[in-house]
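Asker: Sequence below, structure please.
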Amino acid sequence: MEDKNKKEHFMGIPIEKHDTAAWANIEDTKPVSNVSVPAKSETRNAKDWVDANQK
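Answerer: Next up, the predicted model:
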């Protein structure tokens, strides 16, 4: 019974922080699909991060 209470307690704590994600700074949304489009600077930062962290 005690294990269930521990699980419920930790389920509310987020694992990841999405404040710096590319989609955090939404510039626009597509009209039909409602897909968010990030700002150009956020897209560029995400690409630079991927290029720098390649194997």
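
Asker: alpha carbons only for contacts and neighbour counts from here, please
Answerer: Fine.

Asker: residues in contact with A22?
Answerer: P38, E42, T43, N45, A46 (Cα atoms under 8 Å, 6 or more residues apart in numbering).

Asker: Can you say which of those residues are buried?
Answerer: P38, E42, T43, A46 (16 or more other Cα atoms under 10 Å).

Asker: Need the contacts of A22 in CSV (columns: distance to A21).
Answerer: Formatted as CSV, the contacts of A22 follow (distance: Cα to Cα, whole Å):
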residue, distance to A21
P38, 10
E42, 8
T43, 10
N45, 10
A46, 8
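
Asker: Please render the residues you listed as JSON lines that adds secondary structure to the earlier fields.
Answerer: Formatted as JSON lines, these follow (DSSP: H, G, I helix; E, B strand; the rest coil):
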{"residue": "P38", "secondary structure": "strand"}
{"residue": "E42", "secondary structure": "helix"}
{"residue": "T43", "secondary structure": "helix"}
{"residue": "N45", "secondary structure": "helix"}
{"residue": "A46", "secondary structure": "helix"}
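
Asker: Before we compare anything, build this one as well:
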Amino acid sequence: MIRKSKKYYKEPIEKHETASWANIKENASKAKVPIPNEIEVINAKEWVDENEK
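Answerer: Alright, predicted model coming up:
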């Protein structure tokens, strides 16, 4: 049986304030999916392009 760790981390591992969904422009009507504003999409693409392996 695999034991699950019950550690509680006070600091988040990721910074969610910099995520592309942090500044939501609107929600898609049927799927209720957040759509980020254009600036956040550009920032996310630049991050991906810079961090390619």
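
Asker: Once they're superposed, what TM-score comes out?
Answerer: After superposition, the two chains reach a TM-score (TM-score structural alignment, normalised by the length of structure 2) of 0.74; 47 aligned residues with a Cα RMSD of 1.6 Å.

Asker: Please list which of the contacts of A22 of structure 1 are preserved in structure 2.
Answerer: Retained in structure 2 by both residues aligned by TM-score structural alignment, their matches' Cα atoms under 8 Å are the following of the contacts of A22 of structure 1: P38, E42, T43, N45, A46.

Asker: Can you find the partner of the fourth one in structure 2?
Answerer: The equivalent of N45 of structure 1 in structure 2 is N43 (alignment by TM-score structural alignment).

Asker: And for that match, nearest residue in space, chain neighbours not counted?
Answerer: Leaving aside its chain neighbours, N43 of structure 2 sits nearest to S20 (7.5 Å; criterion: Cα to Cα, 6 or more residues apart in numbering).

Asker: Alignment lookup: that neighbour to structure 1.
Answerer: S20 of structure 2 maps onto A22 in structure 1, by TM-score structural alignment.

Asker: how close does that match sit to A39 of structure 1?
Answerer: Distance of A22 of structure 1 to A39 of structure 1, given as Cα to Cα, to the nearest Å: 8 Å.

Asker: And for D28 of structure 1?
Answerer: D28 of structure 1 sits 8 Å away from A39 of structure 1, going by Cα to Cα.

Asker: What of M11 of structure 1?
Answerer: For M11 of structure 1, the distance to A39 of structure 1 equals 32 Å [Cα to Cα].

Asker: One more: N53 of structure 1?
Answerer: 22 Å.
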